[in-house]
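>>> This is a predicted model, with the sequence first.
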Amino acid sequence: MLTTAEEDRLEAAIPTTGLTVTYEGGTYDYDLDVHWTGGDDTDAAPGPEPEYPVLVLGWNSQNNPQTERQPANGLYSIDNPVDEPGYTETETNEVSDELAVAIAVRTTHDDNGVPPQVRSTQLTRAIWRAFDNEIDLNSEGPNGERPMRLSISSSPTPARVERTYRHQWAVQLHHAERYVTEHETAAGAEFTAEQTDN
């Protein structure tokens, strides 16, 4: 499960401004309004309706175990300094989260005269390519966000939802839950031995 900072880092990596759509010889730029679905605060009043077109993100599932990527005994590393008592074990649990992604547009021609299917298809292509080739989060973030690897797990599927036309697909985010345990050791031991001749 991603932290809020990790979700923010993911969102910031998605290109949402200056996306180009071409139609009948014209080229038009669009910005996507980002909207997260779900959440824990069920008593909260609904927020304002997003400005279309919109990028909708939400979790299909979180913390799915990835046993085929798990190291032996779940042990990631052991730090045992030579001149210091104690050592540190880091255990890891390889998991993945499935992110639902959708591009939604109004089901009417916009002010540029571009039909909804054209807008949704071309905006989807741009975001899908970003997830497939451009977004690189496979290193630690500036605020300690964990590295994660992205892989697309389903192809975009068109759908009509209320007064919107959208394409939706899913992305797997592979990352690790890490647990650190400090162990104490004796600084040294003294002993004596006696030898007797028989």
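Structure's in. What do you need? Numbering: from 1, shown residues only.
>>> can we go C-alpha only for contacts and neighbour counts from here?
Fine.
>>> could you pull out the helices for the protein?
Taking DSSP state H, the helices of the chain run over residues 4-13, 116-129.
>>> Would you convert those into a markdown table that also reports distance to L99?
Below are those laid out as a markdown table (distance: least, CA to CA, whole Å):
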| stretch | distance to L99 |
| --- | --- |
| helix 4-13 | 11 |
| helix 116-129 | 13 |
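>>> Look up how far L19 lies from T181.
47 Å (CA to CA, to the nearest Å).
>>> Same question for V95.
Relative to L19, and taking CA to CA, V95 is found at 32 Å.
>>> These two - which one has more neighbours?
Comparing V95 with L19 by other CA atoms under 10 Å, the one with more neighbours is V95, at 20 against 15.
>>> Below is structure B, check it against A:
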Amino acid sequence: MTEQPSLSFFARLWLAFLCFWRVLFSRPFAQAVHPLSQAYDAGTLGAGSPTPALPKPEPTPVKVAPPPVLPPEREHASALVLLSMLQREGRLIDFLQENVASFPDADVGAAARIVHEGCRKVVQQYLSLKPVMTEGEGARVTVPAGFDAQRIRLTGNVAGQPPFAGSLKHQGWVTTEVKFPTVSPALDPRVLAPAEVELS
């Protein structure tokens, strides 16, 4: 067995300083050193005796802070901003909040044309859309086995196993690109349209 090199006075002083604080503040370290101290005092631990391995200190678990909970207006800011743009360009909220049941059809049709034009502009500017199925409405189509139920909804007499054959009632729409602007933290997304005051 190779003899361990002797430590200098200053090395032993530094080691004593370190051990003092570790014994004082670390219970596992103190419990590991205590049997060595008793064995040395009893004479059973000599200079050539192997030093028992000290247990590795248990790593301190790192506490990960949970993500901050956003208020509803911040969590859904993009949707509120889209609604705000539909109001600004097409007066959509004004149209939906109005009771049109008592209006003549001609007035409702004229208002719907304005709303349609503005809302279409917003959708084309910020969203890229394409139909889920490219066949024309009314065309005969086949729905294969393993179809995506989110993209294709079956109606009518649904029985048996796919493939299914039927008539296309609606092409469906899927978003291929979203180009919403970044919502500034300084803005309150709950304000969909500010009140307008004309000064005289």
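Received the coordinates, thanks. Predicted model, so just to flag it, every value in this text is computed and none were measured.
>>> Superpose the two chains and report the TM-score.
The TM-score (TM-score structural alignment, normalised by the length of the first structure) is 0.19; 62 aligned residues with a CA RMSD of 5.6 Å.
>>> Looking at the helices of the first structure, which is nearest to L173 of the first structure?
helix 4-13 (10.0 Å; CA to CA).
>>> buried residues in the closest one?
For helix 4-13 of the first structure, burial by neighbour count (16 or more other CA atoms under 10 Å) applies to 6, 9.
>>> biggest helix in the second structure by residues?
helix 105-126.
>>> which is the next helix or strand following that one?
strand 127-131 (DSSP states H and E).
>>> Would you mind identifying the next helix or strand past that next one?
By DSSP H and E, the next helix or strand past strand 127-131 of the second structure is strand 140-143.
>>> Show me what that following strand is packed against.
Here strand 140-143 of the second structure touches strand 164-167, going by 3 or more CA pairs under 8 Å, 6 or more residues apart in numbering; DSSP states H and E.
>>> by contact count, what packs against the strand it packs on?
Counting contacts by 3+ CA pairs under 8 Å, 6+ apart, strand 164-167 of the second structure is packed against strand 140-143.
>>> before we move on, back to that, out of the helices of the first structure, nearest to Y23 of the first structure?
The nearest among the helices of the first structure, by CA to CA, is helix 116-129 at 7.6 Å.
>>> List the buried residues in that closest one.
By 16+ other CA under 10 Å, the buried positions in helix 116-129 of the first structure come out as 116-117, 119-124, 126-128.
>>> Quick one: neighbours of V81 of the second structure, just the number.
Per other CA under 10 Å, the neighbour tally for V81 of the second structure reads 20.
>>> Specify the angle between the helix or strand hosting it and helix 105-126 in degrees.
Using DSSP H and E, V81 of the second structure sits within helix 77-90. Per axes from the mean of the first three to the mean of the last three CA atoms, to 10 degrees, the angle that helix 77-90 of the second structure makes with helix 105-126 is 130 degrees.
>>> Which strands or helices does helix 77-90 of the second structure pack on?
For helix 77-90 of the second structure, the packing partners by 3+ CA pairs under 8 Å, 6+ apart are helix 92-97, helix 105-126.
>>> rerun that using 6 Å as the cut-off
helix 105-126 (3 or more CA pairs under 6 Å, 6 or more residues apart in numbering; DSSP states H and E).
>>> ok and the helix it packs on relative to strand 127-131, angle-wise?
110 degrees.
>>> follow-up on the earlier one: nearest to H175 of the first structure among the helices of the first structure would be which one?
helix 4-13 (10.9 Å).
>>> all strands in the first structure, in order from the N-terminus.
For the first structure, applying DSSP state E gives strands covering 19-23, 26-30, 33-36, 54-65, 75-79, 87-106, 149-152, 157-161, 164-183.
>>> Pick the most buried one from the ones you listed.
Scoring the strands of the first structure by mean neighbour count under mean count of other CA atoms under 10 Å gives strand 87-106 as the most buried, with a mean of 21.
>>> Could you report the separation of Y165 of the first structure from E94 of the first structure?
From Y165 of the first structure to E94 of the first structure the distance is 36 Å (CA to CA).
>>> swap that for H175 of the first structure, sorry
Here H175 of the first structure is placed at a distance of 6 Å from E94 of the first structure (CA to CA).
>>> Throw the strands of the first structure into a markdown table and include distance to E6 of the first structure, thanks.
Compiled in a markdown table, these are given as follows (distance: least, CA to CA, whole Å):
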| stretch | distance to E6 of the first structure |
| --- | --- |
| strand 19-23 | 24 |
| strand 26-30 | 26 |
| strand 33-36 | 14 |
| strand 54-65 | 14 |
| strand 75-79 | 21 |
| strand 87-106 | 12 |
| strand 149-152 | 12 |
| strand 157-161 | 27 |
| strand 164-183 | 11 |
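>>> if we can go back for a sec, now do the buried residues in the longest helix of the second structure.
Buried, per 16+ other CA under 10 Å, within helix 105-126 of the second structure: 115, 118-119, 122.
>>> Please look at L150 of the first structure and H175 and confirm they touch.
No. If you go by CA atoms under 6 Å, L150 of the first structure and H175 don't touch, sitting 9.2 Å apart.
>>> Run a quick neighbour tally on S84 of the second structure.
21.
>>> er, A16 of the second structure I mean
So A16 of the second structure, with other CA under 10 Å, has 12 neighbours.
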